[in-house]
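Asker: quick one, what's the 3D model for this:
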Amino acid sequence: MTTQIQSTVPVLASLNLGESVAFYTDRLGFTKISQYDDYAIVARDGAEIHFWLCADRNIAENTSCYIRVADTQRLFDEFLANGVPVKEPAVRPWGMKELYVIDPHGNLLKFGEYAR
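Answerer: Purely as a prediction, here's the structure:
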C-alpha cells in the first residue's frame, strides 16, 4: 500500500519577508499563517505558499508556481481592484485559461483553470 500525496506547497524566494507577506495578504487575498526571521507562510482557500529569505533576486526572477483556480476572471477583477498590475486572463495552447502575476521580488504566479 502506498501513501497518498495530499498536496504540494511552493516555496518561493523572498528578498524581504515583510514585503512578500504584505503583497500576498493586501493584494492577493492570502492570510498570514506565520512569519519568522527567515521563513514565512501565507494561505488562501486551502492553498499555502511558503517563502524563504534569499539575497539573490535572480533566483526569484527565475522561479514560478502554478495555482489551479475555479475562475481566473473573478481573480483578475479582484486583483485589479487591489492594485495588482495584471493583464486579462488568456486561453493558452495547452487548454488552460491563465492569469499571470509577478510578485515584488520577481516570482511568477500562474493562476489557471481548464478552458471551457
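Asker: C-alpha only now, for contacts and for neighbours.
Answerer: Noted.
Asker: wasn't residue 88 part of a strand?
Answerer: No: counting by DSSP: H, G, I helix; E, B strand; the rest coil, residue 88 is not part of a strand but coil.
Asker: can you give me the neighbour number for residue 7?
Answerer: Neighbour count for residue 7, taken as other Cα atoms under 10 Å: 8.
Asker: same question for residue 76.
Answerer: Using other Cα under 10 Å, residue 76 has 22 neighbouring residues.
Asker: so what's the nearest residue to it once chain neighbours are set aside up against?
Answerer: Closest residue in space to residue 76, ignoring its immediate chain neighbours: residue 88 at 6.6 Å, by Cα to Cα, 6 or more residues apart in numbering. With contact set as Cα atoms under 8 Å, 6 or more residues apart in numbering, residue 88 has these partners: 73, 76, 99.
Asker: for comparison, sequence B:
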Amino acid sequence: MTYSCRVDFNKIHMERERNEDRQADCITSYDLKKLDEMYAYYADKGCEVLPLEECMRKRRLDVMRLDGFGLLAEDMGKMIRFYRDVLGFEIKEAEDASNVYLVKDGTLFLLYGRKDFEKMTNRRYEYVRGLNGHSEIALYVDTFDEVDAAFKNAIENGATPVLEPELEPWGQRTCYIADPEGNLIEIGSWNKPFEDKDAGR
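Answerer: Alright, predicted model coming up:
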C-alpha cells in the first residue's frame, strides 16, 4: 500500500524552485514506519505538510479568483455621470445603458440597473435608502495632499461628505464620501506611490 501526503514547498527553502512562488508535491512511501520521519524532514525545511484531502480542498478554493465588484443602480444616468465626471472613471457607455463594464487598474467595475438585474434573476430585492453601510469602494492617491484635494473636488461636484480627511493612527490619511445612491467610497493614501503602498506592511 502507498501512503501519501501533500507538501507545499516554499521557494525560500527550495533552491531549485527560485522561479516559482509555491509548488505542491506528494510524499509517498511503501513503508509506513518511514512516513513520520519524512514528514519531519520536510517540515524542518520549511514546508507545509498537509493531508492529501486538505490539500485538495485548498486547491479547489484557490481556483476562484477575485475578478471585480459591482453596484446595482437605481438611476444609471446619475451614477454614470458621478463615477465618470466626478471620480474620473473612464466609462464609455451611454447614460441610458443598462450596465457598465469597466476594467480600472486591473479590477472589473460594474454598474447594473436594478430593474434589469431583477428581471435577469427573476427576483425582487430590498434596497437601502440613504447611506449604505454594507460595503465600500476604496480608492487610492499617492500623497496626503491629493486626499484633501480629491475630497474637496468630490464634495464640490455633488458627493455626500461622510468623513473629512484625517490622519489615522496607523499612518494612513483617509476620508469618506458617498455616491448619489449612498454607497460609501474611501479615498486614502499612505503618502507613497500606488506601486509601493503595500511594501513593508
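Asker: quick one: TM-score?
Answerer: In this superposition the chains share a TM-score of 0.68, using TM-score structural alignment, normalised by the length of the first structure; 111 aligned residues with a Cα RMSD of 3.3 Å.
Asker: just to revisit the earlier point, which contacts among the contacts of residue 88 of the first structure does the second structure share?
Answerer: Shared contacts between this structure and the second structure among those (both residues aligned by TM-score structural alignment, their matches' Cα atoms under 8 Å) comprise 76, 99.
Asker: okay, the contacts of residue 88 of the first structure in a markdown table with secondary structure and distance to residue 116 of the first structure next?
Answerer: Output for the contacts of residue 88 of the first structure, formatted as a markdown table (DSSP: H, G, I helix; E, B strand; the rest coil; distance: Cα to Cα, whole Å):
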| residue | secondary structure | distance to residue 116 of the first structure |
| --- | --- | --- |
| 73 | helix | 13 |
| 76 | helix | 17 |
| 99 | strand | 15 |
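Asker: before we move on, the earlier item: counterpart of the residue nearest to residue 76 of the first structure in the second structure?
Answerer: Counting by TM-score structural alignment, residue 88 of the first structure lines up with residue 164 in the second structure.
Asker: quick one: that match and residue 44 of the second structure, what's the gap?
Answerer: Computed as Cα to Cα, to the nearest Å, the residue 164 of the second structure to residue 44 of the second structure distance reads 51 Å.
Asker: ok, now residue 132 of the second structure?
Answerer: Residue 132 of the second structure is 49 Å from residue 44 of the second structure, by Cα to Cα.
Asker: so how many other residues sit close to the nearest residue to residue 26 of the second structure once chain neighbours are set aside?
Answerer: Distances taken as Cα to Cα, 6+ apart put residue 6 closest to residue 26 of the second structure, at 4.6 Å, once the chain neighbours are dropped. Counted with other Cα under 10 Å, residues neighbouring residue 6 of the second structure total 20.
Asker: just the helices in the first structure please.
Answerer: All helices of the first structure, identified by DSSP state H, fall at 17-26, 57-61, 72-81.
Asker: among these, which is nearest residue 51 of the first structure?
Answerer: Set against residue 51 of the first structure and scored by Cα to Cα, those come closest in helix 17-26, at 7.2 Å.
Asker: how much does the closest one stray from the second structure?
Answerer: Once superposed with the second structure, the aligned residues differ from helix 17-26 of the first structure by a mean of 1.5 Å; criterion: mean Cα distance after the TM-score superposition for the first structure.
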